[in-house]
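Colleague: Have a look; sequence and predicted model below, questions after that.
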Amino acid sequence: MEVEAENGTRSAPAGSTWRRGRPLVLIAVLLALVIALHELVPNRWGNLGSLVATFLPWFVLAVPLLLLAAALRRSALAALLALAPLAAWVGVFGPQLMPVEAEAYDLTVVQHNVADDNHDVERTVNLLLAEDPDIVALEELTSENLPQYEAALEPTFEHHTTQGTVGLWSRHPISERTRVDIRPAGIDASWDRCLRAVVQTPEGEVTVYVAHLPSVRVGPRGLAAYSRNRSAELLGEAIAADPAPAVVLAGDLNGNLLDPGLAPLTDEVSREEHGFRFTFPSALPVVQLDHVLARGAEVRDLRVLPRSGSDHLPVVSRVSLGQ
């Protein structure tokens, strides 16, 4: 029933399509604000900021659900505002979905967490070598699988170095190699997951870090990420203090580049993102944990490779040293 106002005009009835579905409207507005202002979500209360950043690319899937709910509720206002999260998502991720032209590069870098329970070393190595890389960075090397990787990679790479569970293979000479201690408090010295090496390429000297940050877990109290965050801080401090003009970081960082827990590290090394490069879990990837980042160099054309037998997917990037 329509209601006549005092001035003689008629207002919409209380049950009209423009007044129904107010809870849906509230949800849509809040979701749009979280997407657009995700950098302001505090990283406390169970690392809420990191948790939001981890799944932020997937928040767009809420839009069709909101539209369906609005249709069932017959709410025109809810249907209209269901597009607000989509607009916010496009504002955040739209630029990285734009096509880019191929550019010149100096090095091909392959990075892979090979997984300590991956027994198909031959298949894994063949997959990585198919990209004709100049540098290969591996994580989760063990006393059992390291000799196999060394034997399989030796015919292609004359130079290599390992430290704990990470390793670097290079076509070009390695002039320096050192351990980088990124252990969080409470972890004993047997935990050894970062190395620094100086590689002498024909285009100039490049310092390469290979790192594997601690894992994170989602539980009833949110995202358990203290150890990962502390390792990111230590690695960021090491890179910040490194006088090398060109630095490349390859590794499993156990977080995406939006994660505020990685900010102390990604403030030092970065790359321009293009598209989505999900690498974990390999059977159905939903988040990118594996990265190639740089300072004083430019990472271009990062791609995800097929499955290798690991629970992570490998990535390959083209790096311009700009020298």
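Modeller: Ah, there it is. Quick caveat: nothing in here was measured; it's all calculated off a predicted structure.
Colleague: CA atoms for contacts and neighbours, from now on please.
Modeller: Noted.
Colleague: Could I get the contacting residues of the residue nearest to V34 when sequence neighbours are not counted?
Modeller: What sits nearest to V34 in space, not counting adjacent residues and going by CA to CA, 6 or more residues apart in numbering, is V41, at 7.5 Å. For V41, the contacting residues are V34, L48, G49, V52, by CA atoms under 8 Å, 6 or more residues apart in numbering.
Colleague: With V121 instead?
Modeller: V121 neighbours (CA under 8 Å, 6+ apart): N145, Q148, Y149.
Colleague: again, but for P245
Modeller: V206, R295, G296.
Colleague: ok, now L258?
Modeller: S50, A53, T54.
Colleague: before we move on, back to that, now, among the contacts of P245, which is nearest to L213?
Modeller: Using CA to CA, R295 is the member of the contacts of P245 that lies nearest L213, at 19.0 Å.
Colleague: Give me the neighbour count for the closest one.
Modeller: By the criterion of other CA atoms under 10 Å, R295 has 22 neighbours.
Colleague: Next: R303.
Modeller: Other residues close to R303 by other CA under 10 Å number 17.
Colleague: Alongside the first one, take a look at this:
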Amino acid sequence: MVRQAGGGVTVAAKGRAPGGEGRRGMVVAGVAVGVAGVVGLHRAIPNSPGRVGSLVESFLPWAGVAVVLLFVVALVRRSGVGLVALLLPVAVWVQAFGGLLLPGPSPDTGARELVVVQHNVSDENPDPEGTARALVAAGADLIALEELVMPALSAYENVLRANYPHHAVHGTVGFWSKYPLAEAQLLDIKPRGIAAGWSRGLRAVVRTPYGDVAAYVAHLPSVRVGAGGLASSPRDESARMLGDAVRGEEVGGVILMGDLNGTVDDRGLEPLTSQLNVAERGFAFSFPAAFPLARIDQVLARSATVRHIRTLPATGSDHLPVAARVTLDPLQGSGRFAP
């Protein structure tokens, strides 16, 4: 800036308004603290009206993107205050999700391990045979499928039977296994208000080389996001029914596979996640297949560790298949997992 000063000319450097940098730094710092609070204290977010808490929890890992954006803003603005403040959300996010970024452990040939594939194949899948062949190529021991409808069901049965001679189908969910099944039966998880004939659950006992394992396959009701927020009451009720069934399960080892229409951070699935182990490694966002934003296809376990979960290549479904490695734990004194 140039201005006249008496008989001469004074040149003054053009600069920022006093305190401007500090104010901008405080804005970045304030947003950073807010992001850390959302990630670390998400259970404190009220779920009414509109189940906003569950909605936030469905996309919680994406808070990491907000942290990256704030980092860029702080660099551009050269805000030391903002950069220091960002250490808080980074630490909180890494504590919550950092472990999922680590590579899965190398396969242990001596481990009591099962490879499990879970896939909502879509009732509008134009290529059920191709989808079934892709699932076989994953080399799984157990395969759980949802949205099975005729005539596509016959295609899945025809392709899978050579590698998976043991299977059970109830309603629109099915289960295929390399190992013999016992006690395969319908599992009633139909919430109130849904018409009769809705059947999306089954339970079977798998005679694995390591002992009996109770396998559950479930497709919980869909949730919808609208002007009133997240509509998840039927899903939450079905999750409570499924949780009650798992709680009463007498077989020590349990593997639950299914399209649960919720992430493991969503409090609506707490009846399940409070008593079942979730994956230790891998994000495996599975839905929607065209641009995956969340993993709503889950593999959970009791008396077992879900070591790693990953997505498989896209099929004709609007979901991506997920594959998980599950290591069974011996139950002391029960003999259920005796080799």
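Modeller: Here it is on my side, so go on. In this text the structure is predicted, and so the values were computed from the model without any measurement.
Colleague: TM-score of the superposed pair?
Modeller: With the length set by TM-score structural alignment, normalised by the length of structure 1, the two chains reach a TM-score of 0.89; 311 aligned residues with a CA RMSD of 2.0 Å.
Colleague: Just give me the closest of the contacts of L258 of structure 1 to I135 of structure 1.
Modeller: T54 (28.2 Å).
Colleague: Let me see the contact set for that closest one.
Modeller: G255, N256, L258, D259, V287.
Colleague: Name the SS class of it, please.
Modeller: helix (DSSP: H, G, I helix; E, B strand; the rest coil).
Colleague: Residue in structure 2 paired with it?
Modeller: Counting by TM-score structural alignment, T54 of structure 1 lines up with S58 in structure 2.
Colleague: Quickly note the distance from that match to L69 of structure 2.
Modeller: 20 Å (CA to CA, to the nearest Å).
Colleague: now do A32 of structure 2
Modeller: From A32 of structure 2 to L69 of structure 2 the distance is 10 Å (CA to CA).
Colleague: what about these two, which has more around it?
Modeller: Neighbour totals were compared for A32 of structure 2 and L69, and A32 leads with 25 against 11 (other CA under 10 Å).
Colleague: Can you give me the distance of the more buried one to V52 of structure 2?
Modeller: In terms of CA to CA, A32 of structure 2 sits 20 Å off from V52 of structure 2.
Colleague: Who's the closest spatial neighbour of H274 of structure 1, skipping the chain neighbours?
Modeller: Using CA to CA, 6+ apart, the closest residue to H274 of structure 1 is Q96 (4.3 Å).
Colleague: For burial, what's the neighbour tally of the nearest residue to L48 of structure 1 once chain neighbours are set aside?
Modeller: Closest residue to L48 of structure 1 apart from its sequence neighbours, by CA to CA, 6+ apart: P42 at 6.4 Å. For P42 of structure 1, the tally of surrounding residues (other CA under 10 Å) stands at 14.
Colleague: Just the element for P42 of structure 1, please.
Modeller: Using DSSP states H and E, P42 of structure 1 sits in no helix or strand.
Colleague: Which residue in structure 2 aligns with it?
Modeller: Under the alignment (TM-score structural alignment), P42 of structure 1 maps onto P46.
Colleague: What of A294 of structure 1?
Modeller: So, by TM-score structural alignment, A294 of structure 1 is matched to A301.
Colleague: With T178 of structure 1 instead?
Modeller: Matched across to structure 2, T178 of structure 1 falls on Q185, judged by TM-score structural alignment.
Colleague: That match - that's part of a strand, no?
Modeller: Yes. Under three-state DSSP, Q185 of structure 2 falls within a strand.
Colleague: Wait, it touches V205, no?
Modeller: No. With contacts counted by CA atoms under 8 Å, Q185 of structure 2 stays clear of V205, the gap being 9.5 Å.
Colleague: and these two? which has more neighbours close in?
Modeller: V205 (21 against 15).
Colleague: any idea how far the more buried one is from R307 of structure 2?
Modeller: 22 Å.
Colleague: ok, now L87 of structure 2?
Modeller: 29 Å.
Colleague: Tell me which of those two has more neighbours.
Modeller: For L87 of structure 2 versus R307, neighbours defined as other CA under 10 Å are more numerous around R307 (20 against 17).
Colleague: Could you say which helix or strand holds the more buried one?
Modeller: Per DSSP H and E: strand 304-311 holds R307 of structure 2.
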